[in-house]
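In: sharing a model prediction with you, sequence too.
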Amino acid sequence: MKRALGSKVALYLVLSIGALAFLFPFYYMIVASLQADSDPSLAGAFPNPANLTGENYVAINDRINLGVGLINSGIFTGGVILGTLVFGVLAGYALAVLRWRGRGFTFALALLVQVVPFQLLMIPLYVLIARDYGLADTHLGMILPFFINSAAVIIFRQYFLQVPKEMFDAARIDGAGEFRVLWSVALPLVRPALLTAALLTFIGPWNEFLWPFLITKDAALQPLAVSLANFISNVAASTSNPFGAMTAGAVVLAVPAVTLFIVFQRYFTSNDIGSGVKG
């Protein structure tokens, strides 16, 4: 019994050390954003309370408007999540439940897309969206290349495959069409997949820099990640505390993602799908 207790204590000790090591960069970022006189050394993680201030947030907001950047990031991310969920659910349902010629080949293409780097497609996408569609400097131009996510299609397909076929057959016998079956039977059972796909999708566009930077030149339309990069490269030297202002912007960019993960982390579990069918 003593050996088991010792093993448990050692396990919790190792996990606690790992958690502290993981959280320390976030703690350091927050502390650095609140320092009037930045100390980039390790000692800066334990600042003098008299050196703490909120002026860094005011300084960076005066130059890039954090509120506008957050709104643009929200529009960009929200549009991508909407397209990911709608088309991911429809395609995943079609690949998992419906029977049609070419289904296996289509799924293979969805897997193949995963190995193609986005950077290889960026130039032809830019020509297509900016020149042919005339969508440069628009939110739609930012959203379109990410509107359909093949990873989400695969996630939904795997979840729909777990739903017993008897449930679909019973709904069809009752006279339900395919969209009714999808809405009333399949979706309620795969809510974990919806949350998982939404949260995993959120991280990508929220932190995306390269494509929004390429497609937008108007600062009023740029997401916060692009605005922060422009601040670092162009006007950071004009502030009295560039390091503090940059970390303040990084905190503002990180807070929504961290908050969403904390709030929804308990939903990263699978439903007992099989419980819907009695033996």
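Out: That came through, no problem.
In: going by C-alpha atoms from here, please, whenever you check contacts or count neighbours.
Out: Will do.
In: list the contacts for A236?
Out: Contact analysis of A236 by CA atoms under 8 Å, 6 or more residues apart in numbering lists 242, 245-246.
In: what does V89 give?
Out: Residues near V89 by CA under 8 Å, 6+ apart: 153, 156.
In: return the distance of the helix or strand containing it from the chain's centre.
Out: Secondary structure assignment for V89, by DSSP states H and E: helix 66-96. Centroid separation between helix 66-96 and its chain, computed with CA atoms, centre = their mean, to the nearest Å, is 10 Å.
In: which ones among the contacts of A236 lie within helices?
Out: 242, 245-246 (DSSP state H).
In: would you list these in a markdown table and tack on distance to W183?
Out: Listed next are the ones in helices among the contacts of A236 as a markdown table, based on distance: CA to CA, whole Å:
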| residue | distance to W183 |
| --- | --- |
| P242 | 51 |
| A245 | 47 |
| M246 | 45 |
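In: of those residues, which is the most crowded?
Out: A245 (30 neighbours; other CA atoms under 10 Å).
In: you'd agree it is up against A59?
Out: Yes - using CA atoms under 8 Å, A245 is in contact with A59, at 6.5 Å.
In: shared neighbours, the two?
Out: Common contact partners of A245 and A59 (CA under 8 Å, 6+ apart): T239.
In: quick check: buried residues in stretch 209-221?
Out: For stretch 209-221, a neighbour-count test (16 or more other CA atoms under 10 Å) marks 209, 211-216, 219, 221 as buried.
In: closest to G92 among those?
Out: Nearest to G92 among the buried residues of stretch 209-221: W211, at 26.6 Å, using CA to CA.
In: try it against this one:
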Amino acid sequence: MRRALGSKVALYVVLSLGALAFLFPFYYMVIGSLQTDVDTTVAGAFPDPSNLTLDNYVAINERINLFQGLLNSGIFTGGVLLGTVVFGVLAGYALAVLQWRGRSATFALALLVQVVPFQLLMIPLYVLIARDYGLSDTYVGMIVPFFINSTAVVIFRQYFLQLPQDLFSAARIDGAGEFRLLWSVALPLVRPALLTAVLLTFIGPWNEFLWPFLITKEASMQPLAVSLANFISNIAASTANPFGAMMAGAVVLAIPAVTLFIVFQRYFTSNDLGSGVKG
């Protein structure tokens, strides 16, 4: 009993230290965004309360429009998530449930796409979207390259493969079509896959910098990550507290992502997919 208690205490101590090490950069970012006089040493993590202020948030908002940047990031991310879920569900269902010639080759191609770095495709995509289609400085131009996510296709396919085929056979006998099967039978059982795909996809476009930076020249169209990078490169030196202003912008950018993961972390569980079929 004493040995088991000691092991549990040691486990909690190790986990607590790991959690503190993981959370410290976020804590330091928040504290740095509130400091009037910057202290970049370790002692700066424990500042004098009289040195805390919200002026850095005002300063960064005066240089770049935080609300517009958040709105652009939200539209960009929302469009990517919409395409990821819709096409991921349809393609995953077709690859897992439907029987058709070329299914295995199509799945192999989806896996192959994942090993191709986006940087290799960036220049041809830029020429195609900006020059040929004239979609620079538009939300569509930002969203299109990320609209279909092969990783989401693989995730949905694996979840659909776990569903008992007897469910689909019974529904087909009752006269249900494939879209009815997908909507009424498959999707309710793979809700963890939907949430997993959304959460894993969200962080990518929300923090994406390089492609929006290439495709947008107007400041009013740039996502917040691009606006912050431009601020750091061109404007930060003109502020009274550049470090604090940069930290304030980083906090604003991080809040939606952190909030989303905190709210939905309990959904990272797996369902008993076989419970819908009686033995």
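Out: Perfect, I can see it now. Since the model is a prediction, treat every value here as computed from it, not as a measurement.
In: re earlier: so which of the ones in helices among the contacts of A236 of the first structure is the closest to R3 of the first structure?
Out: Among these, M246 lies closest to R3 of the first structure (CA to CA), at 49.0 Å.
In: what about I232 of the first structure, how many neighbours?
Out: I232 of the first structure has 15 neighbours, counted by other CA under 10 Å.
In: wait, what's in contact with it?
Out: So I232 of the first structure contacts M246 (CA under 8 Å, 6+ apart).
In: residue in the second structure matching it?
Out: Aligning on TM-score structural alignment places I232 of the first structure opposite I232 in the second structure.
In: so its match: helix, strand or coil?
Out: At I232 of the second structure the chain is in helix, as set by DSSP: H, G, I helix; E, B strand; the rest coil.
In: then S136 of the second structure?
Out: coil.
In: tell me the contacts of it?
Out: S136 of the second structure neighbours (CA under 8 Å, 6+ apart): 129-130, 142, 215-217.
In: 6 Å - rerun?
Out: S136 of the second structure is in contact with 130, 215-216, counting by CA atoms under 6 Å, 6 or more residues apart in numbering.
In: okay, buried residues for the lengthiest helix in the second structure please.
Out: Ordering each helix of the second structure by length in residues (DSSP H) puts helix 2-34 first. The neighbour-count check on helix 2-34 of the second structure (16+ other CA under 10 Å) flags 28-34 as buried.
In: now the element after it, going C-ward?
Out: Using DSSP H and E, the first helix or strand after helix 2-34 of the second structure is helix 55-63.
In: who are the packing partners of that next one?
Out: Packed against helix 55-63 of the second structure by the contact rule (3 or more CA pairs under 6 Å, 6 or more residues apart in numbering; DSSP states H and E) you find helix 242-264.
In: buried residues in the helix it packs on?
Out: Burial within helix 242-264 of the second structure, assessed by neighbour count using 16+ other CA under 10 Å, is assigned to 242-254.
In: measure the mean distance from it to the first structure post-superposition.
Out: After superposition onto the first structure, the mean distance of helix 242-264 of the second structure to its aligned counterpart is 0.3 Å, using mean CA distance after the TM-score superposition for the first structure.
In: so what touches that helix?
Out: So helix 242-264 of the second structure is contacted by 29, 32-33, 56-57, 60, 236 (CA under 6 Å, 6+ apart).
In: so F107 of the first structure, which of the three states?
Out: helix.
In: that one: what's it in contact with?
Out: No contacts exist for F107 of the first structure under CA under 6 Å, 6+ apart.
In: now with 10 Å, please.
Out: Contact partners of F107 of the first structure, counting by CA atoms under 10 Å, 6 or more residues apart in numbering, are 91-92, 95-96, 150, 153-154, 157.
In: again, but for Q35 of the second structure
Out: For Q35 of the second structure, the contacting residues are 44-45, 47-56, 241, 243-245, 247-248, by CA under 10 Å, 6+ apart.
In: out of those, which end up buried?
Out: By neighbour count, with 16+ other CA under 10 Å, these hold 45, 47, 52, 55-56, 241, 243-245, 247-248 as buried.
In: R101 of the second structure: neighbouring residues, count only.
Out: Count around R101 of the second structure with other CA under 10 Å applied: 8.
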